[in-house]
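Colleague: based on what follows, work out the 3D shape:
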Amino acid sequence: MKKIKIYSQPTCPDCNRVKAYLDKKGVSYEDINVRKDKKAMDEMVKRYGIRVTPVVVIGDRVMVGFNVPKIDKFLGAQD
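Modeller: Here you go, the predicted model:
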């Protein structure tokens, strides 16, 4: 199973949609609350160059926002 990280904020609607979608599919992930964890926010910006949430990292693929076809594609893709 691919490692999945979600950089999120509690009040972000798309963050909650991504997590709900993965929960529905029974897919486990690491939820990283960038509002509580300043180091995680810095990592997200430095590593991925992204300043908005959600940032979804599936294996070595990165996406921003909630996009079901892209999530499914990344989950099915081989690293």
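Colleague: from here on, contacts and neighbour counts on C-alpha atoms
Modeller: Noted.
Colleague: with adjacent residues omitted, what lies nearest to the residue most central in space within the chain?
Modeller: Central residue of the chain (C-alpha atoms, centre = their mean): residue 56, 2.2 Å from the mean position. With sequence-adjacent residues excluded and distances taken as C-alpha to C-alpha, 6 or more residues apart in numbering, residue 56 is closest to residue 6, at 4.7 Å.
Colleague: ok, now which ones touch the one you found?
Modeller: 15, 29-32, 54-57 (C-alpha atoms under 8 Å, 6 or more residues apart in numbering).
Colleague: correct me if wrong, but it is in a strand.
Modeller: Yes - secondary structure of residue 6 (DSSP: H, G, I helix; E, B strand; the rest coil): part of a strand.
Colleague: for comparison, sequence B:
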Amino acid sequence: MQKVEIYTGPMCNYCSAAKHLLSKKKVDYTEFNIATDPSKMQEMQERTKGARTIPQIFIGETYVGGYNELKALEIAGKLNSLLEI
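Modeller: You can find the predicted model right below:
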């Protein structure tokens, strides 16, 4: 299974939806809350080439994007293979 990292923040419905989708698939993930650790905001922007919205999701070395991109992978039947599950 690929390592999953997700940058999140408080009161973020898309963050909750992304975490719910991953949890439903029994996928462990590392969550970085940019509100409680501001250094993670800069890290996120560097890794994503400037993204300012959350969530931002990485699966392995692949930058997925936000919740809409994650959900699109699920609908297209490509998420499981990317996760290697």
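Colleague: mind checking the TM-score on these two?
Modeller: Scored against TM-score structural alignment, normalised by the length of the first structure, the superposed chains reach a TM-score of 0.85; 79 aligned residues with a C-alpha RMSD of 2.0 Å.
Colleague: between the contacts of residue 6 of the first structure, which has the most around it?
Modeller: Highest neighbour count within those, by other C-alpha atoms under 10 Å: residue 54, with 27 neighbours.
Colleague: looking at this, the residue nearest to the centre of the first structure is in a helix?
Modeller: No - applying three-state DSSP, one finds residue 56 of the first structure to be strand, outside a helix.
Colleague: strands of the first structure, start to end?
Modeller: 4-8, 30-33, 55-58, 61-64 (DSSP state E).
Colleague: just put those strands in CSV and tack on distance to residue 75 of the first structure.
Modeller: Shown next, in CSV, are these (distance: least, C-alpha to C-alpha, whole Å):
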stretch, distance to residue 75 of the first structure
strand 4-8, 9
strand 30-33, 15
strand 55-58, 7
strand 61-64, 10
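Colleague: tell me which of those sits nearest to residue 76 of the first structure.
Modeller: Of all the strands of the first structure, it is strand 55-58 that lies closest to residue 76 of the first structure, at 10.0 Å by C-alpha to C-alpha.
Colleague: show me what the closest one is packed up against.
Modeller: strand 4-8, strand 61-64 (3 or more C-alpha pairs under 8 Å, 6 or more residues apart in numbering; DSSP states H and E).
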